[in-house]
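my questions concern the predicted model and sequence given below.
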Amino acid sequence: MTNLLEEGHELYALDWLGQGRSDKPTNCESITFELHMRTLSAFVNHVQLRDAVLVAHSWGGVLDGYVSESTITRFISPEILEGDVEGYGAPYRHLPANARPSVEHFAHVGTGIPHFVLRDLRETPLWKIFEAICGPRNFSDLNALALLSERDDNARRYWQKNRRDDLNEATESRLKSVVVFGERDPLSKNYKETLVHVIGTNNMAEWAPNGIWLQNAGHYPMQDKPEDVAQLIARFA
């Protein structure tokens, strides 16, 4: 990011509540996906961003684009109930007020656990017996990951139902986007295509209409290939 600063650009690093380990929440269950969206909206309005490049990870990138150019006050889709998004707050649940919680360890572990373990294997009688013998508390992290995985799939199914034509409406007023995925990301490969579909190809930057696979990068491209990501940001700037 040094080059961007030297060129005179302003850089903001938004420490989303709970994810940057800088907060000590007193009510862990209030930290939800919706709260993160409200935080982002408040930040954009407070600093009055104009002609900005927004960089976010995974589904945050999609929501960045929608929140930054709208005045919506609720961030729950018509087919996802408010109770459903509680899954996004699962990693914070049952933590003491003096804890410094983060979803980091959930994200790193979760991406490497096969889907059949989080869903199918956990529902077998043998697994239930094993869980009962060892104690449910010893499986709380895995159960939270399974809940997050389920909510994530629900969100993906909702967005996939949107017609591409609808998403490509008013292209001149939409932000231009680029979807970047690490080539070694253990997540399902269709995640990138789903994000591109959600944003709409007409809303993508002309130099990357179908997104980019970043070589030798995993689930966190900014950590694995920071220079490459910085170059992409500079290309926008």
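Great, that's in hand.

every contact and neighbour count from this point should use C-alpha atoms.
Noted.

just the helices in the protein please.
For the chain, applying DSSP state H gives helices covering 2-6, 33-47, 59-68, 104-110, 115-118, 125-134, 140-160, 164-167, 190-199, 221-224, 226-236.

Gly87 is nearest to which of those helices?
Proximity to Gly87 (CA to CA) singles out helix 140-160 among these, at 5.3 Å.

any chance of JSON lines for the helices of the chain, columns distance to Ile212?
Listed next are the helices of the chain as JSON lines, based on distance: least, CA to CA, whole Å:
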{"stretch": "helix 2-6", "distance to Ile212": "21"}
{"stretch": "helix 33-47", "distance to Ile212": "25"}
{"stretch": "helix 59-68", "distance to Ile212": "14"}
{"stretch": "helix 104-110", "distance to Ile212": "22"}
{"stretch": "helix 115-118", "distance to Ile212": "25"}
{"stretch": "helix 125-134", "distance to Ile212": "39"}
{"stretch": "helix 140-160", "distance to Ile212": "20"}
{"stretch": "helix 164-167", "distance to Ile212": "20"}
{"stretch": "helix 190-199", "distance to Ile212": "9"}
{"stretch": "helix 221-224", "distance to Ile212": "11"}
{"stretch": "helix 226-236", "distance to Ile212": "10"}
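
try this one side by side with the last:
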Amino acid sequence: MAEVVVDGVRIAYRRRGSGPALVLFHGAFEDSRIWADEFDRLARYVDLVAWDAPGCGASDDVPPGWGAVDWADAASGFVSALSLTAPAVAGFSLGSVFALLLARDHPQSVGGLVLVGAYAGWGGSLDAASLEQRVAASRFTMEHPVEEWADNLLDTVYPADAPRRRRAQARSLLDDWRPATTAAVIDVMVPDLRPDLPSIQTPTVVVRGTADARSPRSASVEICSLLPNARLVEIAGAGHDTTGPELDAVLVAAARNARG
């Protein structure tokens, strides 16, 4: 792995391949290792970069008091530190929120978006009861051993017929997750980002698996309706974590078409 320092925060990342740049933002409870299969498949087509978000993997902890603006600044600083010019940025779940914050606050830093299992923040994508349950479930993970919640969490991310290797990889990453990061994640995920979406002009593809049990279809549809330049791609049978040739095609196209 390599690393850069952005405003005093060390951010680790993986990079491989050549061609148009594609930056990957992972979801919660994981780090850049979750993209191992995508690296194997896509590095022949694109310059693939995957960060360990602050608080994840080999990166520094999330600094105290960080908010949405700080996450956006860190993402923009990361792109600048690697001398990337308006690359395509793909974000999964939590990473979709980071990608939207980046495009909102630093539109010059991103040339295209792919939002997978997307949220306009939990507050902008879940009803009140579901939001309360999501926050409570997240806080449970902070207070209990991973063995008590891992399977329940993964059951909502991966359908029963999902590749076993992918789920096993995700399970292994849970052992390295930091409870303090969950607190920071809750703070950035709860707000409603819908009022900000009409100002984001970045070309966007919202990707949703039809078997997604975590992010409702209504969320993806509304995100597309509010973003001025967005379209929805649905992948039959895929869960919240979407991987495979259909997503690969979207990612490569986004990198090639990014305005950078």
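Good, I have the coordinates. The structure displayed is predicted, hence computed values, not measured ones.

do you know which of the helices of structure 1 lies nearest His94 of structure 1?
Of all the helices of structure 1, helix 140-160 comes closest under CA to CA, at 10.2 Å.

got the helices of structure 1 as a markdown table, with mean neighbour count columns?
A markdown table is the format used below for those (neighbours: other CA atoms under 10 Å):
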| stretch | mean neighbour count |
| --- | --- |
| helix 2-6 | 11 |
| helix 33-47 | 16 |
| helix 59-68 | 17 |
| helix 104-110 | 14 |
| helix 115-118 | 14 |
| helix 125-134 | 12 |
| helix 140-160 | 17 |
| helix 164-167 | 13 |
| helix 190-199 | 18 |
| helix 221-224 | 17 |
| helix 226-236 | 14 |
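
so which of the ones you listed gets nearest Tyr92 of structure 1?
helix 140-160 (9.7 Å).

quick one: that closest one to helix 190-199, angle?
40 degrees (axes from the mean of the first three to the mean of the last three CA atoms, to 10 degrees).

nearest residue to Val179 of structure 1 other than its sequence neighbours?
Gly211 (4.6 Å; CA to CA, 6 or more residues apart in numbering).

distance of Leu187 of structure 1 from Trp16 of structure 1?
Per CA to CA, to the nearest Å, Leu187 of structure 1 is found 23 Å from Trp16 of structure 1.

out of those two, which sits in the more crowded spot?
Counted by other CA atoms under 10 Å, Leu187 of structure 1 and Trp16 do not tie: Leu187 has more neighbours, with 18 against 15.

structure 2: which residue goes with Asp228 of structure 1?
Correspondence of Asp228 of structure 1 to structure 2, assessed by TM-score structural alignment: Glu246.

which residues does the residue lying closest to that match once chain neighbours are set aside contact?
Of all residues not flanking Glu246 of structure 2 in the chain, Ile235 sits nearest, at 7.2 Å (CA to CA, 6+ apart). By CA atoms under 8 Å, 6 or more residues apart in numbering, Ile235 of structure 2 lies in contact with Val207, Arg208, Gly209, Thr210, Glu246.

any idea what Ile235 of structure 2 aligns with in structure 1?
In structure 1, Ile235 of structure 2 lands on Leu214 (TM-score structural alignment).

distance of that match from Leu232 of structure 1?
11 Å.

what is in contact with those two at once?
With CA under 8 Å, 6+ apart as the test, Leu214 of structure 1 and Leu232 reach no residue in common.
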